[in-house]
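K.L.:
Quick one: sequence and predicted model below, then my questions.
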Amino acid sequence: MRPKNPPDYPDDAIAEPVHHGRGALSNESSRFDSERRIRTTDGWETEASSTPSEDDELPPLRTTLTRDATRTILARNTSPDVPFDRSINPYRGCEHGCIYCFARPTHAYLGLSPGLDFETKILFKPDAAKLLTAELASPKYRPDVVAMGTNTDPYQPVEREMKITRQILRVLSDFNNPVGIVTKNHLVTRDIDILADMAKRNLAEVFLSVTTLDKDLARTMEPRASAPHRRIDAIRALNDAGVPVGVMTAPMIPGLNDHEMEAILEAAAEAGATRAGFTVLRLPLEIKELFEEWLRQHRPDRAERVLSLIRQIRGGALYQSSFGVRMKGEGPIAELLSARFGAAVKRLGLNRIRYRLDTLRFRVPEEARTALVDAKRDARQMKLL
C-alpha cells in the first residue's frame, strides 16, 4: 500500500506511478530546492484508472546520460571508518536503483532528486582516464590503493557501453597503481584480463556485494544489479582467474535480510571468496523516507518491525552519522550481528589472509611523463600570449 499524501500536499496530488525495474517509488525535490515538485491530476483520471493495469502500462522510465565536465578524478577522504584515502567514481547516480543506497543524497547537490532521478539521470565522466593519467603523473602524487565502487557502482549497466571503468583500469595498470573494487555486477568479469594481470603484480582485489540470496527480494530492493547467483558466479570466475576476491554482506537490514548473513558467507566462500566484511543499513537524509516508502509498499507485513529494529541499533533514531557507529550500529542487536559475522568468518576460514596491495611498484610511464612536460610547456606559452 502506497502511503497517503502528506498533509501539506494539495487535494489533487497523485502518487508517482510504479515504474517497473526501478527501486525508488517517488521523485521528491532536492532538499536544496526552494520549491517542491508535486504530481497532480487534470481531473480525467479516476481512482481506479490512476494506477496502470498490466494491459495499460506506462512506457519504461528510461535512463538519460549527461556529460560530467569534472576537472579532477581522484576524490579524497579522511573518514576513519574506511580503509582508503582516495577513490574514483566514473559515474554520478547509479542505474542499479538499490533503494538503500547511501549515495542517493549526493544527487541533491546537482539539483536532482535522490529518488528516481538518482537511478535514471546518470552523469558520466568521459575524460576520466585522461584526468587520471595527469594526476598520477604529477610529481605531487604519492601512490596508494585507489578504491572504486565506494559511492556509486563502477560496473552499473551503462558501463557496458561506456567502458569508462575499463579505461581507468588500464591507466592504473600502466602506472602499477593498486586498485580495490566493490561491485554488485557480474560485468566486472568482463575485465578479468586486466584484473588478473594486475593481480599477478599484487595490484588488484575485488569484493562482490551480496545483500540477499532471495532473487525476489533482490529484484525489488536492487532491481538493476546482477541477480544474487550471478554475483556468486562472479566471485568464482575472479577466483579461478587468480584475482583475490571477497564478499560484502552489506547492508544487513534487521528483520529483512539479516537472517541470510551466514548463508551468503557460505555461498561466497564455496565460490572462492577469501575475505569478507559487513555493514548495517545506513539511512542518511532523504534515504529514510525513500526506504520507508519502499518497505511499506513491498513488505507491508513486516514494515513496522523492520523500522523498530533499525531504531534499536540506531539509538532510537533511523540513522546515526557518528564515526565508529554509522557502519555497525550499537546495542544488543548490532552486537549480535557482529558476533554472528565473526563466528561465521572463523568457521569458514575467511579473513585469514590480509592482502596488502603493493604500492612500491608504482612508476610513471615514459609517455605519460612526456605528455605532462608538454602540457606544462603549452600552459606557460598560453600565459605569455
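P.N.:
Structure received. What you are looking at is a predicted structure, and each value in this text was computed from that prediction instead of being measured.
K.L.:
C-alpha from now on. contacts and neighbour counts both.
P.N.:
Will do.
K.L.:
How about the contacts made by the spatially most central residue of the chain?
P.N.:
The residue lying closest to the centre of the chain (C-alpha atoms, centre = their mean) is T152, at 3.8 Å. With contacts defined as C-alpha atoms under 8 Å, 6 or more residues apart in numbering, the neighbours of T152 are 89, 91-94, 103.
K.L.:
Show me the helices in the stretch 51-200 of the chain, by range?
P.N.:
Listed in chain order, the helices found in the stretch 51-200 of the chain under DSSP state H, counting those that start in this stretch are 116-120, 128-137, 159-162, 164-174, 192-200.
K.L.:
quick one, helices of the stretch 201-350 of the chain?
P.N.:
So, for the stretch 201-350 of the chain - with DSSP H, counting those that start in this stretch - the helices run 215-221, 228-240, 261-271, 287-298, 303-312, 332-348.
K.L.:
try this one next to it:
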Amino acid sequence: MSDIRKPERIKGRGSRDNPAGRFEKTVSEAFDDGWYQDGEPAAAPRTTVSEERARQIISRNRSPDVPFDASVNPYRGCEHGCAYCYARPSHAYLNLSPGLDFETRLFAKTNAAEILRQDLAKPSYVCTPLNLGANTDPYQPIEKRYRLTRQILEVLDACNHPCTIITKNSLIERDIDLLQAMAARRLVHCFVSVTSLDNKLSSRLEPRASAPHRRIQAIAALTAAGIPTSVLVAPIIPALTDIYIEAIVEQAAAAGAVSAGYTVIRLPWELKGLWEDWLETHYPERKQHVLSVIRNIRGGELNDPDFGTRMRGEGPFADLIRQRIIVACRQAGIKRRANLELDTRSFVAPRKASAQGDLFA
C-alpha cells in the first residue's frame, strides 16, 4: 500500500496534518486503500467537544515574561486553529495530536465557574488578578454555546475580583455589560490580539478567529464602554506579518487602545514541524526566508525557551522589531506597556454553600 497524500489545504483549519504527540505510546499511519483519488478534496474534519469536570481551575505561573501570576482556562484546545499557536503541544498531554486534534477535539470544563467560586472562598486564598486566555482563547467559537467565560466573569464580578482578558475574537463584545460594570471598579483590562490587517492571510493563519477589522472594531466597542483595552501585535512573524506593525498600532490607537504590546513567534516542541508544513502549504516561496529570520532571532534555532528572550528574541532583527514598536506607539500617542492598576483590595470572598441554605439572606 502506498502512503496517502496530505491534502493541499483544509478550508477553515490551520493545520492539514495530525502528527502524533510526543507522549503517545502508539503511532498510526494513514495509507491509501485505493478509494482516494488524486485531486479529490479532503473531507473537512468536524469539531467535537467533550464536556469534562475540572478538579482545579486556577493555574499558577512563575514566568517573569508575563505580567500575571495566575490564569483560568475554561477550554482545552482551540477552534481558532491558529497555525502558530504555542499552546498546540499541550494537547500531547491528552494523548492527542497538536495538529488537527488541537483545533477539532476540544474540551469544555463545564464546572469551571463552580470550582473557581470554591477556590476563591478558601481562607488561604490571596487575591491576585486572574488572566483569561493565557493558553487557549476564552472567546473561541464554542464559547457562544457554553458561555463558560461569561459564567467565570459573573463569579469575579460578584466578589470584586480583578482580571485581565486576552482574545482575538469579537465575541467579547457580548459581555460588555459585565466588563463595563467591572471596569468602573478597576477590575478588568482587556487585550485584543491583532496579527495582520490582511483578511486573506488571516483566514489562512487564524482560520476561525475574527477577521482583523472586526478585532479593531471590538477595541472600539470596548473603549467606548469605558473598558480599558490594549492591542497585542502578537505574534509578529518575520517576513510575513511584520509589515503590518505600524498600521496595527495606528488603527488600534485610533479605536481607543491605551497601549500596545507584542511578542515574536516561538515554536516549541511539535509546533516546529507544523509551522514548516503550514509555510510549505501556503507560502512555499517564502518558507526558507521566514525560517531563516526566525533562526536569526532565536540563536540559530526555531525556538528559544529561555526566560527573558523567548517572547521577544534577540539579535539585530529582534532589536529592529522592538524599535519599530516603540516608534509606532510614540507616533500613535499610546503607551508601550499597559498600566495594570487593578483593584485587589475590594475583593470579598464568596460565601460557602450551606446545607441549611441562606437563612438570613
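P.N.:
Looks like it came in fine. Treat the numbers as computed from the prediction; the structure is a model and nothing was measured.
K.L.:
which of the contacts of T152 of the first structure line up with contacts in the second structure?
P.N.:
Listed in the original numbering, those still in contact in the second structure are 89, 91-94, 103 (both residues aligned by TM-score structural alignment, their matches' C-alpha atoms under 8 Å).
K.L.:
for those residues, which one is nearest S79 of the first structure?
P.N.:
Using C-alpha to C-alpha, A103 comes nearest to S79 of the first structure of those, at 15.4 Å.
K.L.:
hang on, the closest one packs against D153?
P.N.:
No: with contact defined as C-alpha atoms under 8 Å, A103 of the first structure does not count as touching D153 (10.1 Å).
K.L.:
Doesn't P350 of the second structure lie inside a strand?
P.N.:
No: checked against DSSP: H, G, I helix; E, B strand; the rest coil, P350 of the second structure lies outside a strand; its state is coil.
K.L.:
Go through the kept ones among the contacts of T152 of the first structure and name the one nearest L172 of the first structure.
P.N.:
Among these, N89 lies closest to L172 of the first structure (C-alpha to C-alpha), at 14.1 Å.
K.L.:
What residue in the second structure is paired with the closest one?
P.N.:
In the second structure, the residue equivalent to N89 of the first structure is N73, according to TM-score structural alignment.
K.L.:
So that match versus E24 of the second structure, what's the distance?
P.N.:
Distance of N73 of the second structure to E24 of the second structure, given as C-alpha to C-alpha, to the nearest Å: 24 Å.
K.L.:
With P212 of the second structure instead?
P.N.:
From P212 of the second structure over to E24 of the second structure (counting by C-alpha to C-alpha), the distance is 36 Å.
K.L.:
More neighbours: which of the two?
P.N.:
Neighbours per residue, other C-alpha atoms under 10 Å: of P212 of the second structure and E24, the larger number sits with P212, 23 against 13.
K.L.:
need the contact list for that one.
P.N.:
Taking C-alpha under 8 Å, 6+ apart as the definition, contacts of P212 of the second structure comprise 194-199, 202.
K.L.:
neighbour-wise, which of the residues you listed leads?
P.N.:
If you rank these by neighbour count (other C-alpha under 10 Å), V194 sits at the top with 29 neighbours.
K.L.:
Show me what it aligns to in the first structure.
P.N.:
Aligning on TM-score structural alignment places V194 of the second structure opposite V210 in the first structure.
K.L.:
Show the contacting residues for that match.
P.N.:
Contacts of V210 of the first structure were listed using C-alpha under 8 Å, 6+ apart, and they are 184, 228, 231, 247-250, 264.
K.L.:
make it 6 Å
P.N.:
Counting by C-alpha atoms under 6 Å, 6 or more residues apart in numbering, V210 of the first structure touches T249.
K.L.:
Distance-wise, check it relative to G242 of the first structure.
P.N.:
Looking at V210 of the first structure against G242 of the first structure, where the rule is C-alpha to C-alpha, the gap reads 20 Å.
K.L.:
Equivalent analysis for L213 of the first structure, please.
P.N.:
Distance, L213 of the first structure to G242 of the first structure, using C-alpha to C-alpha: 25 Å.
K.L.:
again with E262 of the first structure
P.N.:
When distances are taken as C-alpha to C-alpha, E262 of the first structure and G242 of the first structure turn out to be 25 Å apart.
K.L.:
how many other residues sit next to L131 of the first structure?
P.N.:
Counted with other C-alpha under 10 Å, residues neighbouring L131 of the first structure total 18.
K.L.:
One more: Q118 of the second structure?
P.N.:
For Q118 of the second structure, the tally of surrounding residues (other C-alpha under 10 Å) stands at 15.
K.L.:
Just give me the match in the first structure for it.
P.N.:
Aligned partner of Q118 of the second structure by TM-score structural alignment: A134.
K.L.:
so what's that match closest to, chain neighbours aside?
P.N.:
In space, not counting the residues next to it along the chain, A134 of the first structure is nearest to L372; the distance is 6.7 Å by C-alpha to C-alpha, 6 or more residues apart in numbering.
K.L.:
before we move on, what about R60 of the second structure?
P.N.:
Of all residues not flanking R60 of the second structure in the chain, A70 sits nearest, at 4.5 Å (C-alpha to C-alpha, 6+ apart).
K.L.:
now swap in A260 of the second structure and tell me
P.N.:
Leaving aside its sequence neighbours, A260 of the second structure is closest to V231 (4.9 Å, by C-alpha to C-alpha, 6+ apart).
K.L.:
What of R76 of the second structure?
P.N.:
Take R76 of the second structure and drop its neighbours on the chain: the residue closest to it by C-alpha to C-alpha, 6+ apart is F107, 5.0 Å away.
K.L.:
Alignment lookup: that neighbour to the first structure.
P.N.:
Using TM-score structural alignment, the equivalent of F107 of the second structure in the first structure is L123.
K.L.:
My read is that its match contacts R92, right?
P.N.:
Yes: L123 of the first structure is in contact with R92 according to C-alpha atoms under 6 Å; the separation is 5.0 Å.
K.L.:
Comparing those two, which shows the higher neighbour count?
P.N.:
With other C-alpha under 10 Å as the criterion, L123 of the first structure and R92 differ in neighbour count, and R92 comes out ahead with 24 against 20.
K.L.:
Which residues does stretch 23-43 of the second structure contact?
P.N.:
Defining contact as C-alpha under 6 Å, 6+ apart, one finds that stretch 23-43 of the second structure is touched by 2-4, 7, 95.
K.L.:
Dump the residues you listed to CSV, plus neighbour count and secondary structure.
P.N.:
Putting the contacts of stretch 23-43 of the second structure into CSV (neighbours: other C-alpha atoms under 10 Å; DSSP: H, G, I helix; E, B strand; the rest coil) gives the following:
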residue, neighbour count, secondary structure
S2, 9, coil
D3, 10, strand
I4, 15, coil
P7, 15, coil
N95, 16, coil
